[in-house]
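Q: let's see this in three dimensions:
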Amino acid sequence: MPTFALLIASNLFMTVAWYGHLKFPDARLWVVVLASWGIALIEYSLAVPANRIGYASGLSGGQLKIMQECITLAVFAVFAIVVLKEPLTWRYLGAGACIAGAAAFTFVGRN
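A: Sure thing, here's the model as predicted:
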């Protein structure tokens, strides 16, 4: 559970670092790059322990990556709706369901 919580927190920061600047189209590029790097440092400070804890508790590297990607997509979907004011259409929901189904194969049959 700590791995999951840390990955959610890290993805919140990374989504803001990668996409938050889109709300400020007039900001200078070097400013948004430096701001994004600063935010990404926080993300790394959460993601690295999350992966170490998860790996030590028996998750494989592949499982950690798939978990991180699914969390990334879920966090981004909320960010896109709330911050960027983009609609969540049935196509995105269908794609998300397919990705979740594909991710489930990574965890099937774990000992």
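Q: drop to CA atoms for contacts and neighbour counts, all remaining ones
A: Fine.
Q: what number of residues are in the vicinity of residue 34?
A: Residue 34 has 12 neighbours, counted by other C-alpha atoms under 10 Å.
Q: to compare against the first, here's the next sequence to fold:
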Amino acid sequence: MSGTYTIALLILSNIFMTLAWYGHLKLQQTGTSLHWPLIGVIAFSWAIAFFEYCCQVPANRIGFVGNGGPFSLVQLKVIQECVSLIVFAIIAHFMFQGEALRWNHLLAFCFLIAAVYLVFK
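A: Modelled structure (predicted):
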């Protein structure tokens, strides 16, 4: 069950992370943050990133084999990267309509799946 909690928290963490890293660009496009000073944009992103850490840290603690979880450190990192790219692709598709997935992106995802397979072997 800790593996399920870990992955769920990693998904939630990466939603917050993607919004913190790229959400301000969407706000700029809509004109909401167009005239914010850079320090304001940074503070806004940090406020969102706080919730990312509130999910990321427990995910790693729950999932780490040294704490009774099912995943090694390397496995946790590879899972996090795959989740990060999947969440990014979904959010980018909906928030930035002009960002399309191309064949090379899909091929890269296939390589990531292969990486996950190899890490778990």
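Q: for the first structure, just list every one of the helices.
A: All helices of the first structure, identified by DSSP state H, fall at 2-19, 29-56, 61-82, 90-107.
Q: check the gap between the residue nearest to the spatial centre of the first structure and residue 28 of the first structure for me.
A: The centroid of the first structure falls nearest to residue 72 when counting by C-alpha atoms, centre = their mean (2.3 Å). Per C-alpha to C-alpha, to the nearest Å, residue 72 of the first structure is found 27 Å from residue 28 of the first structure.
Q: cool, residue 3 of the first structure as well?
A: Taken as C-alpha to C-alpha, the span from residue 3 of the first structure to residue 28 of the first structure is 36 Å.
Q: who's more crowded, the two?
A: For residue 3 of the first structure and residue 28, the more surrounded residue by other C-alpha under 10 Å is residue 3, and the numbers stand at 23 against 9.
Q: what's that one aligned with over in the second structure?
A: Mapped onto the second structure by TM-score structural alignment, residue 3 of the first structure lines up with residue 6.
Q: what's the answer for residue 88 of the first structure, then?
A: Residue 88 of the first structure maps onto residue 101 in the second structure, by TM-score structural alignment.
Q: quick one: contacts for its match?
A: When contacts are counted by C-alpha atoms under 8 Å, 6 or more residues apart in numbering, residue 101 of the second structure is found next to residue 89.
Q: swap in 10 Å and give it another go.
A: By C-alpha atoms under 10 Å, 6 or more residues apart in numbering, the residues touching residue 101 of the second structure are 89-90, 92-93.
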